[in-house]
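Visitor: sequence first, predicted coordinates after that:
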Amino acid sequence: MYTLFTDTDCDITPEIAKRYGYKLISMPYTIHGKEVHPYVDFDVFDYKTFYDELRKGVIPTTSALSPVEYINYFEPEFAKGNDILYVHFSAAMSATFNSLRLAMEELSEKYPDRKLTLIDTKGISLGSYALCMDIGELYINGASIEEIQKFANERIDKTAFYFYADDLKFFGKSGRVSGLAALFGNIIGVKPIIFIDHDGKMKAKDKGRGRIQTLRKLLQYVIELQEDIKKHRVVIAHTDALDIAEEFGDMMKKQFGEDLKIEYEVVNPTAGSHCGPNAMGVTFNAKHR
């Protein structure tokens, strides 16, 4: 037997986790000097209040879990005799995976017969969400770890993730986007278009001036890259910008047909700390990232 894990950086809520049998690892952020663990320190993400704080100029920070925290998540399952499959956000985005490695070194000595299998979605937020949802479907239908690994290996590089941020300062503070300074410098009023590459790293792709131009550029990337878009999950996520998300969804339906199925969801607070409010992104099946 094995137990399925994911983390809150993949936009999986307790409700979704329960539906698919996921154990949920909470990735913390700090705001107003207080460390907060999503769905541990609160039950429902009050995203409007959170993103309103960011609009007022508050810039949260994020931090890695400690090895002890990972041990506390995993050891109960190993003690039951269960192996673990952990579907996680991009290892290229956080030092938390160093803590995970240290935790597993300790646990492997104590539980030599138990196995932890990792699936790196090479994404975060909605890009990881789409993969987690598909993997969850496989899990509840009895798929083995090997079958899920095979599926993930085929899907990850074909799951494209493009988004724009409304304000450069949040990514500027986090330093997590390669090429951002070179592409934009200190230009005021532009909206960076960012994608996640095949290594799971965020990179600046383009820029737009104003909402309409930026949405049109995003749509063009979808048109150029998509492959059998209607046969796979399409997700649009936002940081308290549902009106913009739905506007982009309408643009996609006009392009690909009204029967295009789109899921809308909210970016988790830990990832949202880096992109800021009024951001919007789309994930879809593509020829490549």
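Guide: Happy to help now that I have it.

Visitor: contacts, neighbours, all on C-alpha from now
Guide: OK.

Visitor: looks like A64 contacts S94 (just checking).
Guide: Yes. Counting by CA atoms under 8 Å, A64 touches S94, with 7.0 Å between them.

Visitor: check it against this one:
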Amino acid sequence: MKDFVITADSNCDLLPEYIKEKAIGIIPHYYDINGVTYGDELNLTPKEFYDKMRAGVMPTTMASNPAVIRETFQSYLDKGLDVLHISFSSALSGGHSNVAAGARELCEENQEAKIVVLDSLNVSLGEGLVVMKAVQLKEAGMGIDEVAAWIEENKLKFCVQFTVDDLFHLQRGGRVSKMTAIVGSMINVKPILVVNKDGALVPGGTVRGRKKSLSTIVNRMETQMGNHKNGNNPICIVHGDAAEDAAYIAELIKERLHINNIMINTISPSIGAHSGPGAIGICYLGEER
């Protein structure tokens, strides 16, 4: 059985040490601040990025670069490896179509090349959890086609509950109206967002107050996990430079569900540009979305 490598994009928000340990290939997504493009060799720390947003800077984002995609895939093909790529949701970025096009071109040029591109229909560590499962299945001895088939069959079981601290970032991205953002901010409304079956981030309700929004996404996660609460699957918490709130959620999960397999990471800038400072998400294996 031919060996293969697992690749993803930088929006998967996996911890750098995990990426290194498991040799995950990462294709960057990009963001622009005041005419400077970041995301490859040049990058900001999460603190620097979110502090700029707090100061009023509005970054723009760009999907993966076709030339970088080809170069990345070709480097693995040159080593005799097949490639399994898991992408950020096609409903939220052009990155998936860019990768699919690059893979198709390379396979047309080289009939022995095999690049399988899967749409995670997920975001941040929701996508990252899919990558981690693929790694687990590969290490258990599955081939590329078996892993791909499992992911396609089960990817809608990877769920996300999300809340943001500032409605104006959602308004800028067209998720809510300007009037909703103004009124909602005045009365301290916090939206709950979910990733639906199409991979889009959609409204899931509203609550009053930050603490209430955090406890609400934990409550909803507990309900949606169903029988998966009894497993040892990781739960991932992502945040837009809100480490204290992420730690608070982690403690809630430990107390309520007695689960200690928790991963915490910051939201990558190309997602954080839309969700803003203070955004918090929980990603986990649950029942169907």
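Guide: Perfect, I can see it now. Quantities reported herein were computed from a predicted structural model and do not represent experimental measurements.

Visitor: ok so P191 of structure 2 is a helix residue?
Guide: No. Read with DSSP: H, G, I helix; E, B strand; the rest coil, P191 of structure 2 is strand and lies in no helix.

Visitor: any idea how many residues pack against it?
Guide: Using other CA atoms under 10 Å, P191 of structure 2 is surrounded by 23 other residues.

Visitor: apart from its chain neighbours, what residue comes closest to it?
Guide: Spatial nearest neighbour of P191 of structure 2, excluding adjacent residues (CA to CA, 6 or more residues apart in numbering): T206 at 4.3 Å.

Visitor: which element is that neighbour on?
Guide: Element membership for T206 of structure 2 (DSSP states H and E) is strand 201-208.

Visitor: likewise A250 of structure 2?
Guide: helix 243-257.

Visitor: for whatever helix or strand comes next after that helix, buried residues please.
Guide: Sequence order places strand 262-266 as the next helix or strand after helix 243-257 of structure 2, per DSSP H and E. Residues M263, I264, N265, T266 are the ones in strand 262-266 of structure 2 that count as buried (16 or more other CA atoms under 10 Å).

Visitor: test my guess that the first one contacts P234.
Guide: Read that as M263 of structure 2. Yes. Proximity of M263 of structure 2 to P234 meets the contact threshold set by CA under 8 Å, at 7.0 Å.

Visitor: got the contact list for the residue nearest to the spatial centre of structure 2?
Guide: Centre of structure 2 computed as the mean C-alpha position; nearest residue by CA atoms, centre = their mean is S124, 1.3 Å away. S124 of structure 2 makes contacts with N11, C12, D13, F88, V238, I267, S268, I271, as judged by CA atoms under 8 Å, 6 or more residues apart in numbering.

Visitor: all helices of the stretch 101-250 of structure 1, in order?
Guide: 126-140, 145-155, 168-174, 180-184, 211-225, 242-256 (DSSP state H, counting those that start in this stretch).

Visitor: tell me which of the ones you listed sits most buried.
Guide: Greatest average neighbour count among these goes to helix 126-140 (a mean of 22), per mean count of other CA atoms under 10 Å.

Visitor: before we move on, back to that, so which of the helices of the stretch 101-250 of structure 1 gets nearest P60 of structure 1?
Guide: helix 168-174 (9.1 Å; CA to CA).

Visitor: residues making contact with that closest one?
Guide: Counting by CA under 8 Å, 6+ apart, I59, V177, L180, A181, V190, K191, P192, S273, H274, C275, G276 sit against helix 168-174 of structure 1.

Visitor: so which of these is the most crowded?
Guide: G276 (28 neighbours).

Visitor: the aligned residue in structure 2 for it and A23 of structure 2: what is the separation?
Guide: Using TM-score structural alignment, the equivalent of G276 of structure 1 in structure 2 is G276. G276 of structure 2 sits 30 Å away from A23 of structure 2, going by CA to CA, to the nearest Å.
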